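Participant: Output the structure for:
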Amino acid sequence: MIGGTGLIGSKLVGKLTEHGHEAVAAAPNTGVNTLTGEGLAEVLEGASVVVDVSNSPSFEDEAVMDFFRTSTTNLLKAEAEAGVTHHVALSVVGTERLQESGYFRAKQAQEELIKDSGIPYSIVHATQFFEFAKGLADGVTDGDTVRLPAGKIQPIVSDDVAAAVGRTAVGPPVNGVVEVAGPEAFELEDFIRMGLAAKNDPRKIVTDPKATYWGAELQETTLLPGPDAHIAETKFADWLAQQQ
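Facilitator: Take a look at the predicted model:
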């Protein structure tokens, strides 16, 4: 589990272990560094499936591209040498439609490396997490005002993302993309407003026609999944109520 000590990785390790799988968390703090290659050969010895849920520590255009290109290249090379038979990666619904954004260009580059590697693979595209409402707002805050582009979002709780990635990891490679999303679509403004209100955050929220999403212009459906997506059950309002 690359990124195995983070939000999704730690949940995944727990879920897979509960179901009798031998899940190993791999991250810099466990001695595995995909950027330098440190510890990769050792941790992949005997592994049949590698799940990559790691993320770049920096979202700056050049840094994030370097992270995903370097870490994915190193990881896939080590997997080929170790005989890994299934590579699973977590990515984002709408990645291919958000190529004005440096972050999503980097995620697209990661996906292309995986597809071209020759290793059987599955890419899980998830919508944005419930937990990210504040972070999304922080990225587009101007003074005390959150300026958002118009568009819809169908967010999902991280527990349901972990469950979806886990199901994919224990199944056969799909050699393609599977999508997972929450049960309800919101206007982006309404999703952020609900998330901030639950934290008693007083910032003003407006839809601004000049605003972008991580540097990319949004269409109404850019962030929404397709008709074949797996729809999780947890509703945003129910999750917010549990956080109080």
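Participant: CA only for contacts and neighbour counts going forward, please
Facilitator: OK.
Participant: now the helices for the chain?
Facilitator: Applying DSSP state H to the chain gives helices spanning 7-18, 40-44, 61-82, 102-115, 133-139, 158-170, 188-198, 236-243.
Participant: Need those in a markdown table (columns: distance to Ala26 and mean neighbour count).
Facilitator: Conversion of the helices of the chain to a markdown table gives the following (distance: least, CA to CA, whole Å; neighbours: other CA atoms under 10 Å):
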| stretch | distance to Ala26 | mean neighbour count |
| --- | --- | --- |
| helix 7-18 | 9 | 19 |
| helix 40-44 | 7 | 18 |
| helix 61-82 | 12 | 19 |
| helix 102-115 | 19 | 21 |
| helix 133-139 | 25 | 15 |
| helix 158-170 | 16 | 20 |
| helix 188-198 | 31 | 18 |
| helix 236-243 | 29 | 13 |
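Participant: Out of the ones you listed, which is closest to Gly226?
Facilitator: Using CA to CA as the measure, helix 158-170 is the one of the helices of the chain that comes nearest Gly226, at 16.0 Å.
Participant: structure for this one too, so we can compare:
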Amino acid sequence: MRFAVVGGTGLIGSKVVKKLNEAGHEAVPHSKSTGVDVITGEGLDQAAAGADAVVNLTNSPTFDDASSAFFQQSMDNLLEAGRKAGVRHVVVLSIVGVDQVPELDYYRAKTLQEEVLAAGPLPYSVVRATQFMEFVDSIMSWTADAGTVRLPTTPLQPIAAQDVADAVAAVAAGEPLQGIHNIAGPEVFPLDELGRITLAARSDSRTVTTDDTAGMFAAVRGDVLTGRADASLAPTRYADWLAAH
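Facilitator: Reported below is the predicted structural model:
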């Protein structure tokens, strides 16, 4: 099969391209650096031409209310390019529980992206993943100072980027789901505890203070960001990931 991987030079995209090519497919990465702009539409027709499937791994440059406009425009342009090219499958990467946190601008925007895809003219699949292990440091940085990291007790079920890429590649190579496939890491942690584990593994002397008002994830209610009952559990444990990174 031939795949156009839009956003194919990023953290997940580059791994998806490699995984698909190793499996004997032809996966071509596309991004602004290769002349493809999902907002203006530049290069999209050429990227989609001849592709059996398009994998959309692009992301909004902001996490605020402007992200909705990004996902609306980018999906409209991508679906139109795919329709003209006769693409048979469009895959989008989203977030487990994304439609359960309307308080967050970015999560509302990702929900909109899913809705535009589902209402569009092409067969589709949505892969929803829990938070990436690679993003834990960034999450901590939002509420950190020189000596303290403030984190809420929000339960997270982190997943390694490579496991996400493997799942996206597998779904992309299969038949369209016309629905959602949930994937999650194998372990659930309160976010504050995840912070303590991370700092200890890196011999970081900062302390974690539990603060259920701190950071973006303070708005999350309950365990909506952990794997659902139907989620496929990835193999990589957080301690093993930390040891390797």
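Participant: circling back to that earlier point, now tabulate the helices of structure 1 in JSON lines and tack on distance to Leu223 of structure 1.
Facilitator: As requested, the helices of structure 1 are arranged in JSON lines below (distance: least, CA to CA, whole Å):
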{"stretch": "helix 7-18", "distance to Leu223 of structure 1": "20"}
{"stretch": "helix 40-44", "distance to Leu223 of structure 1": "34"}
{"stretch": "helix 61-82", "distance to Leu223 of structure 1": "20"}
{"stretch": "helix 102-115", "distance to Leu223 of structure 1": "12"}
{"stretch": "helix 133-139", "distance to Leu223 of structure 1": "13"}
{"stretch": "helix 158-170", "distance to Leu223 of structure 1": "16"}
{"stretch": "helix 188-198", "distance to Leu223 of structure 1": "10"}
{"stretch": "helix 236-243", "distance to Leu223 of structure 1": "17"}
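Participant: Could you check the ones you listed and tell me which one is nearest Ala211 of structure 1?
Facilitator: Proximity to Ala211 of structure 1, assessed across the helices of structure 1 by CA to CA, is greatest for helix 133-139 (11.0 Å).
Participant: What residues in structure 2 pair up with the closest one?
Facilitator: Using TM-score structural alignment, helix 133-139 of structure 1 corresponds to residues 136-142 of structure 2.
Participant: Return the distance of stretch 149-165 of structure 2 from the chain's centre.
Facilitator: Distance of stretch 149-165 of structure 2 from the chain centroid (CA atoms, centre = their mean, to the nearest Å) equals 12 Å.
Participant: ends of it, how far apart?
Facilitator: When the termini of stretch 149-165 of structure 2 are compared using CA to CA, to the nearest Å, they are 30 Å apart.
Participant: Report the buried residues of it.
Facilitator: Within stretch 149-165 of structure 2, the residues that count as buried by 16 or more other CA atoms under 10 Å are 149-165.
Participant: closest to Gln219 of structure 1 out of the helices of structure 1?
Facilitator: When the helices of structure 1 are compared for distance to Gln219 of structure 1 using CA to CA, the nearest one is helix 188-198, at 11.4 Å.
Participant: you'd agree Thr70 of structure 1 is up against Leu35?
Facilitator: Yes - taking contacts as CA atoms under 8 Å, Thr70 of structure 1 lies within contact range of Leu35: 5.8 Å.
Participant: count of neighbours near the equivalent of Asp201 of structure 1 over in structure 2?
Facilitator: In the superposition onto structure 2, Asp201 of structure 1 corresponds to Asp204 when matched by TM-score structural alignment. As a burial measure, the neighbour count of Asp204 of structure 2 was computed by other CA atoms under 10 Å and equals 11.
Participant: Can you name the residues that contact Asp204 of structure 2?
Facilitator: Neighbouring residues of Asp204 of structure 2 by CA atoms under 8 Å, 6 or more residues apart in numbering: there are none.
Participant: All set now, cheers.
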